[in-house]
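Student: sequence first, then the predicted structure:
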Amino acid sequence: MTTTMTNIEDRTDDPGLVIETATTRVLTLARTWLAWDGKPRLSEDGERIYTPHKVIRRYADHLVDHLAQIEALLAGVPTRPNGWRESRMTTVADFARFTEGDLNEAVERLTRLSRTIRLRLLVAGPSEWDRPRDGSWTLREIAEHVGSSWYAEQLGDLSSPPPAA
């Protein structure tokens, strides 16, 4: 039996592509955060604050949470309840200066995580992507949910100073 490798970029129906696209956007914005002035930014809903480290932490946590959810759904077992306080909590470490080393770590971590989810979805295959699962999102719906750069957009592009108030 001969197997052939397919170039992942040649896929036409690929629900995980949206996740890698969001990660690219997150990292594009993160490259501007080396200029961060140390002041947290208020989210659009006015309920949370964001710093570069918090955005990276929350985006990575979001990817991990939903990768675990995908794995549990495919295994036919309940997902582990989430015990994190999520984005309502800001840690002392979230206020640290964002350095080139931090950016490099974020690039490596987020790129690998988003690619892992994409590959997992591809391995699960089209028959699993839209299969209803009692009380849960489909795998495609999970991918669409995770495929958002919302956390990073809350901090935004810091390559130029914010407009004067």
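Tutor: Okay, I see it.
Student: CA only for contacts and neighbour counts going forward, please
Tutor: Fine.
Student: the spatially most central residue of the chain: what secondary structure?
Tutor: When CA atoms, centre = their mean is applied to the chain, the residue found nearest the centroid is residue 59 (4.2 Å). Assigned with DSSP: H, G, I helix; E, B strand; the rest coil, residue 59 falls in the helix class.
Student: structure B:
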Amino acid sequence: MSDEIPTTDNREPALVVTSMIDHVLDLAATWTTWDGRPVRADERVYTPHKAIRRVTDHLIDHLAEVEARLAGDPTIPDRWHASASTTPADLAPFTDQDLNEARSRLTRLSRIWADRLTALTPDQLDRSPGEGWTFRQIAFHLADSAYYADAVGDLSAVGSDR
């Protein structure tokens, strides 16, 4: 993930976010076969639970930012750098129940983001109030959240090398 200004294109911002979530959930559907070994990506490690947690937290953090800026309120910075932390809960097996909860949570967040982004005018998307990236840039930045799920990968081929 990067803090560089996100590159945008002519895709609808809502579709950019919802497509990322669909991709994450497609990968998560293969994670019930996870063998319990964290996957190393760059200088960090990822697990199915950590990937879902990071995607969810990223969506929530930026949603809070967008809503605060639209309301004219100051944003609340995220002071916990959770990608660097792997919790004991992150190391738990990823079960069918976990997959169902991830689907439920991320599907609801997908809907919230789609509703929020489609309610904004092109001017609001590109001249967003307050400091920071435009809301269009934030949507394209959120697409990078797939990184966490991609780090775990497609585990449908049980026993294959990572």
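Tutor: Looks like it arrived, so ask away. Model, not experiment: these values are computed from the prediction.
Student: re earlier: which residues touch the residue nearest to the centre of the first structure?
Tutor: Going by CA atoms under 8 Å, 6 or more residues apart in numbering, residue 59 of the first structure touches 151-152.
Student: which position in the second structure aligns with it?
Tutor: Aligned counterpart of residue 59 of the first structure in the second structure: residue 55 (TM-score structural alignment).
Student: now do residue 131 of the first structure
Tutor: Match for residue 131 of the first structure (TM-score structural alignment): residue 127.
Student: residues touching that match, list them.
Tutor: Counted by CA under 8 Å, 6+ apart, residue 127 of the second structure has contacts 134-135.
Student: and the next element down the chain from the helix or strand encompassing residue 104 of the second structure?
Tutor: Counting by DSSP states H and E, the element that carries residue 104 of the second structure is helix 96-119. The helix or strand immediately downstream of helix 96-119 of the second structure is helix 122-126, counting by DSSP H and E.
Student: what angle do helix 96-119 and the helix or strand following that next one make with each other?
Tutor: The helix or strand immediately downstream of helix 122-126 of the second structure is helix 135-142, counting by DSSP H and E. Going by axes from the mean of the first three to the mean of the last three CA atoms, to 10 degrees, helix 135-142 of the second structure is angled at 160 degrees with respect to helix 96-119.
Student: identify the residue of the second structure aligned to residue 155 of the first structure.
Tutor: Counting by TM-score structural alignment, residue 155 of the first structure corresponds to residue 152 in the second structure.
Student: do I have it right that that match meets residue 48?
Tutor: Yes - using CA atoms under 8 Å, residue 152 of the second structure is in contact with residue 48, at 6.4 Å.
Student: which residue in the first structure lines up with residue 45 of the second structure?
Tutor: Per TM-score structural alignment, residue 45 of the second structure is aligned with residue 49.
Student: what does residue 21 of the second structure give?
Tutor: Under the alignment (TM-score structural alignment), residue 21 of the second structure maps onto residue 23 of the first structure.
Student: OK, contacts around the match of residue 45 of the second structure?
Tutor: Contacts of residue 49 of the first structure by CA under 8 Å, 6+ apart are 40-43, 88, 90.
Student: same question, residue 17 of the second structure
Tutor: Residue 17 of the second structure is in contact with 110, 113-114, 139-140, 142-143, counting by CA under 8 Å, 6+ apart.
Student: looking at the residues you listed, state which has the most neighbours.
Tutor: Using other CA atoms under 10 Å as the neighbour criterion, residue 139 leads these with 27 neighbours.
Student: that one is in contact with residue 13, isn't it?
Tutor: Yes - in this structure residue 139 of the second structure lies within contact range of residue 13 using CA under 8 Å: 5.5 Å.
Student: so what angle separates the directions of the helix or strand the match of residue 21 of the second structure falls within and helix 139-146?
Tutor: Per DSSP H and E: residue 23 of the first structure is located in helix 17-30. Interaxial angle of helix 17-30 of the first structure relative to helix 139-146 (the same axes, to 10 degrees): 10 degrees.
Student: mean shift of the next helix or strand after helix 17-30 of the first structure relative to the second structure?
Tutor: Scanning forward in sequence from helix 17-30 of the first structure by DSSP H and E, the next helix or strand is strand 41-42. Once superposed with the second structure, the aligned residues differ from strand 41-42 of the first structure by a mean of 0.4 Å; criterion: mean CA distance after the TM-score superposition for the first structure.
Student: ok, and what's touching strand 41-42 of the first structure?
Tutor: Contacts of strand 41-42 of the first structure (CA under 8 Å, 6+ apart): 48-51, 154-155.
Student: repeat that for 10 Å
Tutor: Applying CA atoms under 10 Å, 6 or more residues apart in numbering, the contact partners of strand 41-42 of the first structure are 48-52, 154-156.
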